[in-house]
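# Sequence and computational prediction follow.
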Amino acid sequence: MHTSNTLRRTALALVTTAALALAPTALADTGHHGPDWRGAWAASPQSPTAPFGANWSQQGFDNHTVRQVVRVTTGGTRARIELTNRYGTSPLRITGATVARTAEGGAVRPGSVRHLRFDGRPSVTIPAGGTLLSDSAHLPVDAFGSLTVTLYLADETGPATFHHFSSATSYRATGDHRADLTGTAFEETSASWYFLSGVEVTGGRDTARRSGVVTFGDSITDGVGSTQDTDHRYPDELAERLAEAGRPRAVLNHGIAGNQVVNDTTWAGEKALTRFRQDVLTEPGVRTVVILEGINDIGGSTVDFPAAATPDVPVDRLIAGHRTLIREAHAKGLKVIGATLTPVKGSSYDSPANEAKRDAFNTWVRTSGAYDAIVDFDRAVADPTDPDRILPAYDSGDGLHPNDAGYTAMAEALDLDEL
């Protein structure tokens, strides 16, 4: 399967590169989330925390260069980045930033480094709670190509707004290495993203098309259980499947591991009912959102890892939360696809009461007609001989999260016509 995916991605890259060579000149920058810009990559911000081990969010940075690698799912002729200080308690000074095409590890490709500017200036201060976009850079971007975003943070940042589970490697060096071609100076690594919450593109074949897809949810959307640095999350696999079918479009991942629909937590982000407006409804070029969330509302009240158990959520309250998300998406003109919750038998969430809740919620998704369409992720990854359990070939090992093959099965379960 891995060999097949590698060949498939190589073919996709060649087709996209050829298309970009024939693409028209990019249109002018039309400002924040203007009609010609569309999301190409995204990550939902979280407040600083470290429930699953050490990262750099709580101590922040001081005279550090942070280099982060992301894979976009749509191409264009110009690019810009979104930086966020949403959960910062003081202004964040970005001394300088670059974007480049990724080479190996922490290295970037010669000739591709672009120094970013912010309203014409090389540095910028983001107020506490703020988010901003860089000016656009002339850097043709291929769909399924990797970009390296490098931030130089000369001043002490304080605790950092970040995204905990990146399933990708980020790099840190002491001092200013924003324009380095090699990764030699970047001796520290992390599996999180910091301050970076989006990449947008304009130009190319898909200019001004409102066809993007947002996948919204918890760790199973986030890609927990997939192989590091391989882009095997189900949203990545969905984007590849769309391209193979001749229907290329951006797929943006707004999952947060551990997230809940109706409960805030200190370690898994604000509840979906709050963050949906900031994470999903502000994305440019989006037409459809796929919502897979609720298993942590069900299971979180019965376990005390990685933090104290969260308040119990009855099924009717979980359903009411989903109805609110549907109404808000419809008010923005988005199509909403609802997903059934995947099996938990054999996991830390396994109990008769939790299984009864999961079954009741899934029945509502399948039969209520509340969503514009549904995707049955439950049946896509369940063991046919034991439907409450994830198929062993799809299990990452904890009975809850799929592995690479499981995420591929999820992507294949979506009806492309519904997107």
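Perfect, I can see it now.

# When you work out contacts or count neighbours from here on, use the C-alpha atoms and nothing else.
Noted.

# Please, where are all the helices along the stretch 301-419 of the chain?
Secondary structure of the stretch 301-419 of the chain (DSSP state H, counting those that start in this stretch): helices at 315-331, 352-367, 377-381, 404-413.

# what angle sits between the longest one and helix 352-367?
In this case it means helix 315-331. 30 degrees (axes from the mean of the first three to the mean of the last three Cα atoms, to 10 degrees).

# and helix 315-331, what does it pack onto?
With contacts defined as 3 or more Cα pairs under 8 Å, 6 or more residues apart in numbering; DSSP states H and E, helix 315-331 has these neighbours: helix 272-279, strand 335-339, helix 352-367.

# who wins for proximity to Val141 among those?
When the helices and strands packed on helix 315-331 are ranked by proximity to Val141, the top entry is helix 272-279, at 23.1 Å, counting by Cα to Cα.

# That closest one to helix 315-331, inter-axis angle?
20 degrees.

# JSON lines for the helices of the stretch 301-419 of the chain, including mean neighbour count?
Listed next are these as JSON lines, based on neighbours: other Cα atoms under 10 Å:
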{"stretch": "helix 315-331", "mean neighbour count": "16"}
{"stretch": "helix 352-367", "mean neighbour count": "17"}
{"stretch": "helix 377-381", "mean neighbour count": "23"}
{"stretch": "helix 404-413", "mean neighbour count": "23"}
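
# Same list (these) but as CSV, adding distance to Ser134.
Formatted as CSV, those follow (distance: least, Cα to Cα, whole Å):
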stretch, distance to Ser134
helix 315-331, 27
helix 352-367, 40
helix 377-381, 37
helix 404-413, 32
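
# out of the ones you listed, which comes closest to Gln68?
Nearest of the helices of the stretch 301-419 of the chain (Cα to Cα): helix 404-413, 22.3 Å.

# Can you list the neighbours in contact with that closest one?
1, 225-227, 232-235, 237-238, 241, 375-377, 380-381, 393-396 (Cα atoms under 8 Å, 6 or more residues apart in numbering).

# Among the residues you listed, which ones are in strands?
Among these, the members found in strands (DSSP state E) are Val375.

# Just the buried ones among the contacts of helix 404-413, please.
Neighbour-count burial (16 or more other Cα atoms under 10 Å) applied to the contacts of helix 404-413 gives 225-226, 232-235, 237-238, 241, 375-377, 380-381, 394-396.

# before we move on, the earlier item: export the helices and strands packed on helix 315-331 as JSON lines, with columns for distance to Arg210.
Listed next are those as JSON lines, based on distance: least, Cα to Cα, whole Å:
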{"stretch": "helix 272-279", "distance to Arg210": "17"}
{"stretch": "strand 335-339", "distance to Arg210": "12"}
{"stretch": "helix 352-367", "distance to Arg210": "26"}
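
# and stretch 163-171, how far apart are its ends?
14 Å (Cα to Cα, to the nearest Å).

# Against that first model, consider the following:
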Amino acid sequence: MARPTCAIDDTSGCLNNTATSTFTTTTSPADADGSGNSLNATDLTGTAGWQSGKTVTIDGATITLPEFGTGAYDNMLASGQTVTLPDSGVVNTGAAVVFLAFATGAPVTNATGTITYAKNNCLDPNGVPSDQSYDLSAVPDWLSGPSSAASITLVHENHSDDTQTSPSSGPKVYAISVPLTCPGSVISSVSLPQLTNGVQAGRPALHILGLGVRPTTATGSGSSARHWVGTWASVQDTGKVQSSDGSTAAVDSQTLRIPAHVSIGTDSGSGVRVHLSNAMGATPVTFDAASVALQDTTAAGATAAAAPATLTFDGSPSVTIPAGGDATSDPVTLTVEQQATVLVSLQVRGMAPAMPGHSVARTPVWVSDHADRTSDTDATHYTQTTYTGLPYLSGIDVTTSTSNPAGSLVLYGDQSVNGGTASADGRHHLSDAITDALADDPHGDASVRYGVLNAGADSNSLLPQITSSTSPFGVLNPLDRDVLTQGNVRTVLVSTGATDLLNCTGNAYTCATEVEDGLASLDIRLSGYSTDDSQLSINQQPVTQNSDITVYLATIAPFTAAHPGTATQEAAREEVNTYLLDNYPGQIIDFAAAVSTDGNATSSTVKAADLSDGNPSAAYYADLAGRYVDDIDAGALIYPPN
């Protein structure tokens, strides 16, 4: 019997289950788990802003949603359906396929499918077509799965007995990305895993609301061809940016002006685009106007050097981003030098009682009166806020050479990368220190040759689940959103595990092993992604050359007086560092040795010169950056970056 087939922008022919319902005094027919339970459609369409039958952009991929709450089928129970990608009208080439999905009954296993490339695409070096398998077994259960990885967490669960509850964990929908082994090749179809075409209580099932392809950072063709690279980034780790007094920051029809200290500058094309995110938001947000400008180097603050360039989104001056979503601006022309400060201005429509963003940004943010001030050059109508976090702005890309494009280095981690004790001027994070060290490197040419992006977060959920799958394994957030969506990632420096150790209450061996296994899984997961530049042409046909992302692992620096560890946690830290040094030669950046009193990875204290009131100082981050550059210069690493 032939499996159902449908198009990626109209999946109606593949839908076979009703998982959403409306609730008033009765519940419309729906059954997501075999027990008559379902998602509340109003939470999706009203509260979160996921409009029925429309598109939503999640983790860079535009996905067409089904109709919710009508009583008709509204999701694909994975049972071997084939989703085709038309030749036009949809994104059919990219870096990853992103699925909006959730499991019921329990997490699924053996959820493997196939991505089929179009004729004469994704050839191996012998010219043989090379389709790829993938695995969605990482998709969590809608109720018991982690909230930290969810794209959206709903408030209500509807039941077939005409009742409605609000589970403490909340029903969740996840975005999971599958890396393409041939980024940039045309995809003809995606075959879903063949699991089950019906739901039964207690039996695992995989529900897919939709899927889309995340584009590569190469856009256009011919004279309009551009290649983009990330120059600045900030990850969302809170749904409520706070002020210094602990209150939730809010705006009402005001304009935010946010500074971003970039790394690499624009090429001769002088192109800039901006990424906005509502990933941690619970409701939609609309920006009525947006702009970008260089900061005046003399006046500094919220003063622009010249009239800001107006940003548009698909040609419109305004953009609405639903909960869990993101948006990328159209390109504008703006010459940006390396290490410059860019000002991004956003006018928020109406009242925003809470703003998602980066919780500990150490960056000033200005806010205007109740008006659109995005086009203002001077700072007359702006006042510096007391925000401790940075709302909405998630990234800035610049154009790079199309013939020899630059890549980016992403710093992924917790305490050291996040820089919660850095100077509060937005210019002294680890990413800034590495950028400065590259520019000042006596072995270099004073240029910053690649983007340096900060993906640090205050979180102890950065280590992924362990897997032994041989298929490209789907990647959940925050890893996908914070790292793999960044502009032209070629290298990832992982510096995490300290927070996990400080939260571990087991013995030293158990605590160390959990972190070691997590770091090993991160290495496997990240290195399974190909870079945007991983193809070459043979006889004018795209051929994969398996140019995978390079992964560096940092040893864990000693705990500080501000974040002290127990003797057991310190023993675990030393065990982790020994494991890294023994098992990953050529991939290690020895951050611990760079800042420790004794200059080695197992020293238990940070040298006094790198501390201020028990916290890491600017000298601490400079020493970490210096160690990175020294290791690169000395050829101590197997793979050179970018």
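Thanks, I have it. Quick caveat, the model's predicted, so the values are computed rather than measured.

# Which position in the first structure pairs with Val285 of the second structure?
In the first structure, the residue paired with Val285 of the second structure according to TM-score structural alignment is Leu92.

# gap between Ala160 of the first structure and Phe195 of the first structure?
In terms of Cα to Cα, Ala160 of the first structure sits 7 Å off from Phe195 of the first structure.

# Which residues are in contact with each of those two?
In contact with both Ala160 of the first structure and Phe195: Asn85, using Cα under 8 Å, 6+ apart.

# can you count the residues close to Thr217 of the second structure?
By the criterion of other Cα atoms under 10 Å, Thr217 of the second structure has 23 neighbours.

# What residue in the first structure is paired with it?
Thr217 of the second structure maps onto Gly34 in the first structure, by TM-score structural alignment.

# ok, that match - contacts?
Pro284.

# Shouldn't it be within a helix?
No: Gly34 of the first structure sits outside any helix when classified using DSSP: H, G, I helix; E, B strand; the rest coil, being coil.

# Any chance you could list what contacts stretch 316-328 of the first structure?
Residues contacting stretch 316-328 of the first structure (Cα under 8 Å, 6+ apart): 261-262, 273, 276-277, 294, 297, 336, 361, 364, 370-371.

# average distance between that stretch and the second structure?
With mean Cα distance after the TM-score superposition for the first structure, stretch 316-328 of the first structure departs from the second structure by a mean of 1.3 Å once superposed.

# Over which residues of the second structure does that stretch lie when aligned?
The aligned range for stretch 316-328 of the first structure is 513-525, by TM-score structural alignment.

# Could I get the full set of strands for the stretch 401-550 of the second structure?
Along the stretch 401-550 of the second structure, counting by DSSP state E, counting those that start in this stretch, strands occupy 408-413, 451-456, 489-495, 535-538, 541-544, 550-554.

# Export those strands as a markdown table, with columns for mean neighbour count.
Formatted as a markdown table, the strands of the stretch 401-550 of the second structure follow (neighbours: other Cα under 10 Å):
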| stretch | mean neighbour count |
| --- | --- |
| strand 408-413 | 26 |
| strand 451-456 | 30 |
| strand 489-495 | 26 |
| strand 535-538 | 15 |
| strand 541-544 | 22 |
| strand 550-554 | 23 |
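
# Could you export the ones you listed as JSON lines, including distance to His563 of the second structure?
Below are the strands of the stretch 401-550 of the second structure laid out as JSON lines (distance: least, Cα to Cα, whole Å):
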{"stretch": "strand 408-413", "distance to His563 of the second structure": "16"}
{"stretch": "strand 451-456", "distance to His563 of the second structure": "17"}
{"stretch": "strand 489-495", "distance to His563 of the second structure": "16"}
{"stretch": "strand 535-538", "distance to His563 of the second structure": "45"}
{"stretch": "strand 541-544", "distance to His563 of the second structure": "46"}
{"stretch": "strand 550-554", "distance to His563 of the second structure": "19"}
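
# Which of those strands sits closest to Trp366 of the second structure?
It's strand 451-456; of those, that one is closest to Trp366 of the second structure (Cα to Cα) at 21.3 Å.

# Comparing the next helix or strand after that closest one with the first structure, how large is the average distance?
Moving toward the C-terminus from strand 451-456 of the second structure, the next helix or strand (DSSP states H and E) is helix 479. Following the fit onto the first structure, the mean deviation recorded for helix 479 of the second structure is 1.1 Å by mean Cα distance after the TM-score superposition for the first structure.

# Run through the neighbouring helices and strands of helix 479 of the second structure.
Using 3+ Cα pairs under 8 Å, 6+ apart: helix 479 of the second structure touches no other helix or strand.

# The first structure: matching residues for that helix?
Using TM-score structural alignment, helix 479 of the second structure pairs with 276 in the first structure.

# contact partners of that stretch?
With Cα under 8 Å, 6+ apart, stretch 276 of the first structure has contacts from Leu325.

# centre of the chain versus that stretch, how much separation?
Distance of stretch 276 of the first structure from the chain centroid (Cα atoms, centre = their mean, to the nearest Å) equals 13 Å.

# Then stretch 389-407 of the first structure?
That offset, for stretch 389-407 of the first structure, works out to 20 Å (Cα atoms, centre = their mean).

# tell me how far the ends of it are from each other?
Stretch 389-407 of the first structure: ends 15 Å apart by Cα to Cα.

# Likewise for stretch 422-434 of the second structure?
14 Å.

# List of residues touching it?
Stretch 422-434 of the second structure is contacted by residues 259-261, 263, 361-364, 411, 416-419, 452-454, 616-618, 621-622, 624-626, 628-629 when judged by Cα under 8 Å, 6+ apart.

# Please apply the same query to stretch 551-566 of the second structure.
491-498, 502, 519, 523, 526-527, 570, 573, 576-577, 580-581, 587-593, 595-596, 601, 603-606, 613-616.

# gap between the residue opposite Asp222 of the first structure in the second structure once aligned and Ala457 of the second structure?
Using TM-score structural alignment, the equivalent of Asp222 of the first structure in the second structure is Asn418. Distance of Asn418 of the second structure to Ala457 of the second structure, given as Cα to Cα: 5 Å.
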